[in-house]
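K.L.:
structure for the following, please:
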Amino acid sequence: MKAPAFAYRRPDTVAAALDAFAAAGGDASYIAGGQSLVPALALRLQSPAMLIDISRIEELHGVRLEAGRLRIGALTRHAEALTDPLIARHAPLLHEAAPHVAHPAIRNRGTIGGSVALADPASEFPAMTLAMAAEIEIAGPEGRRRVPADAFFLDLYQTALKPGELLVALHVPAIGPGHRWAFDELARRRGDYALVGAGILAELQDDVVAGIRIAFLSVGPTPLRAMAVEAALTGGPLDAAAIARAQAALDQDLDPLDDDQVPAAMRLHLARVLLGRLLGRLMEAA
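P.N.:
Down below sits the predicted model:
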């Protein structure tokens, strides 16, 4: 199949992009990397009257450190998470997750902002924004706002983005000297969607867990934080007994559904195994 006919605009500012969306009466889609939208158009799952190409909007590009936060422009490519030194230093979970995202051809075109806006629950970057306590900067007809990642992912492919709004950037708290992190996922083959994946960002003070955020992917309709596990670990040492308690607490956080590929009980078991591995890495690093 081929995409139906559509009008095309390529604005060079965020304001012009918002105006183009309004002029289309809301029957429009923003496109940048196009790694999700183009297949949907080809299959006629989406048929907007207008495509608004945001790839040349300078404000959406670039990575820089601002007042203790890393600003990652929405059009930052997946591949840049592998190579950008600021991302590696201050948003390490994106750097650790990037090699697991699909395949090189997709990483070279796909954008981090597009991945977060799509909010595929099996994708790595949305879950890592949750683990890193990122804020999502959004531009719309009523102005700019920032939404914490905890409030951004609402349901399957549903986010806090309103029709016509544009994801501008991610703002990630910079890593401090006491932070430790780990990411991994379990998949049948490299590049496949993960059966389960997780990222952990912990702050340790004198070998005590002062704070920790754990986010899972491929275990529900959205990326999910393991808040019962976080509570079980916070305030104590990270040792074998703490890891066992954390694995036991995971039942309170995850309730995956059965599907044709993986029974729910197996996915929960894999999540428990993965959690143990990641916490074990942090324990060794500490």
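K.L.:
going forward, measure contacts and count neighbours with C-alpha atoms only.
P.N.:
Will do.
K.L.:
would you map the strands across the stretch 51-200 of the chain?
P.N.:
Taking DSSP state E, counting those that start in this stretch as the criterion, the stretch 51-200 of the chain contains strands spanning 63-66, 69-73, 135-140, 143-148, 153-155, 158-159, 166-173, 179-186, 196-205.
K.L.:
can you list the ones you listed in JSON lines and add mean neighbour count and distance to Thr234?
P.N.:
As requested, those are arranged in JSON lines below (neighbours: other Cα atoms under 10 Å; distance: least, Cα to Cα, whole Å):
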{"stretch": "strand 63-66", "mean neighbour count": "16", "distance to Thr234": "28"}
{"stretch": "strand 69-73", "mean neighbour count": "23", "distance to Thr234": "24"}
{"stretch": "strand 135-140", "mean neighbour count": "21", "distance to Thr234": "23"}
{"stretch": "strand 143-148", "mean neighbour count": "14", "distance to Thr234": "21"}
{"stretch": "strand 153-155", "mean neighbour count": "19", "distance to Thr234": "24"}
{"stretch": "strand 158-159", "mean neighbour count": "16", "distance to Thr234": "29"}
{"stretch": "strand 166-173", "mean neighbour count": "24", "distance to Thr234": "19"}
{"stretch": "strand 179-186", "mean neighbour count": "21", "distance to Thr234": "14"}
{"stretch": "strand 196-205", "mean neighbour count": "24", "distance to Thr234": "9"}
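K.L.:
next up, for comparison:
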Amino acid sequence: MYNFDFVKPSTVEEAVAALQDDEAQPLSGGQTLIPSMKQRLNAPGTLVSLLGIEALKGISVSDGVMTIGGTTTHATVAAQADAYPALAYLAGQIGDPAVRNRGTIGGSLANNDPAACYPAAALASGATIVTNTREIAADDFFQGMFTTDLEEGEIITAVKFPIPEAANYQKFEQPASRFALTAVFVAKYADGVRVAITGASEEGVFRWAEAEDALSNSFSAEALSALAVPANDMITDLHGTAEYRAHLCKVLTGRAVSAIS
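P.N.:
Model (predicted):
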């Protein structure tokens, strides 16, 4: 590690002001940032901790929408998101207890790791990412591997999840890291079905539009029988080939639909 300044503001306004420094970076759970600093892949001059801002913590439900503060931990979501069971289940499958008690939903979404769990939930739920300056639809927020629509100095303050009629998350995890080798989140709403896949594509989280159309017409695993996810843009690594991940997309979607049905 190396020398850096550390500040812990108590309000969003103070945090935004501190982040005006070109060498400053926000720190939420730190589950990616701190390891990257230890490996000297990242060298911020100042860390601006968001964990002292109470307004960014907590879960509430109103008019069919669950709002989760940006620095709410995975463990808290797992324990308290009762109104959205599939989301609570997803949070409980992230990493191990140490990661779940430090990692935050805002940090995960801002990092947009291609194998992270929360991006699939946000995209499948049609969530809205709330920042200190605006609201961003999940469909516009995720823009590729480790890339989002966030601007410099912009902070995720909350995430709004419309609660579906039913939902399910199926995760085929990589045992060592507990990231998703491939995972699928299926959410069924009155106006249709949304399917988001993480861990499979080189472009990061994505919606499987063909499956959404088929399931919106007939919500059954059989509706997927004639479909296939192209392997062209899938990840190939020592854990699995592109073809294997493409196959998992269909299998896990079918399992999620069967679990809901």
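K.L.:
returning to what we had before: output the strands of the stretch 51-200 of structure 1 as JSON lines; include the columns distance to Leu270 of structure 1.
P.N.:
Formatted as JSON lines, the strands of the stretch 51-200 of structure 1 follow (distance: least, Cα to Cα, whole Å):
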{"stretch": "strand 63-66", "distance to Leu270 of structure 1": "35"}
{"stretch": "strand 69-73", "distance to Leu270 of structure 1": "32"}
{"stretch": "strand 135-140", "distance to Leu270 of structure 1": "29"}
{"stretch": "strand 143-148", "distance to Leu270 of structure 1": "28"}
{"stretch": "strand 153-155", "distance to Leu270 of structure 1": "23"}
{"stretch": "strand 158-159", "distance to Leu270 of structure 1": "26"}
{"stretch": "strand 166-173", "distance to Leu270 of structure 1": "29"}
{"stretch": "strand 179-186", "distance to Leu270 of structure 1": "8"}
{"stretch": "strand 196-205", "distance to Leu270 of structure 1": "7"}
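K.L.:
figure out which of the ones you listed is closest to Ala49 of structure 1.
P.N.:
Nearest to Ala49 of structure 1 among the strands of the stretch 51-200 of structure 1 is strand 166-173 (17.7 Å), distances taken as Cα to Cα.
K.L.:
residues in structure 2 aligned with that closest one?
P.N.:
Strand 166-173 of structure 1 corresponds to residues 155-162 of structure 2 when matched by TM-score structural alignment.
K.L.:
what sits closest to the equivalent of Asp5 of structure 2 over in structure 1 if chain neighbours are left out?
P.N.:
Matched across to structure 1, Asp5 of structure 2 falls on Ala7, judged by TM-score structural alignment. Sequence neighbours aside, Met50 is the residue nearest to Ala7 of structure 1 in space, at 4.4 Å (criterion: Cα to Cα, 6 or more residues apart in numbering).
K.L.:
one step back: show me the contacts for the match of Asp5 of structure 2.
P.N.:
Applying Cα atoms under 8 Å, 6 or more residues apart in numbering, we find Ala7 of structure 1 in contact with 49-51.
K.L.:
cool, Met132 of structure 1 as well?
P.N.:
Here Met132 of structure 1 is in contact with 91, 93, 172-173, 201, 213 (criterion: Cα under 8 Å, 6+ apart).
K.L.:
to which residue of structure 2 is it aligned?
P.N.:
Using TM-score structural alignment, the equivalent of Met132 of structure 1 in structure 2 is Ser125.
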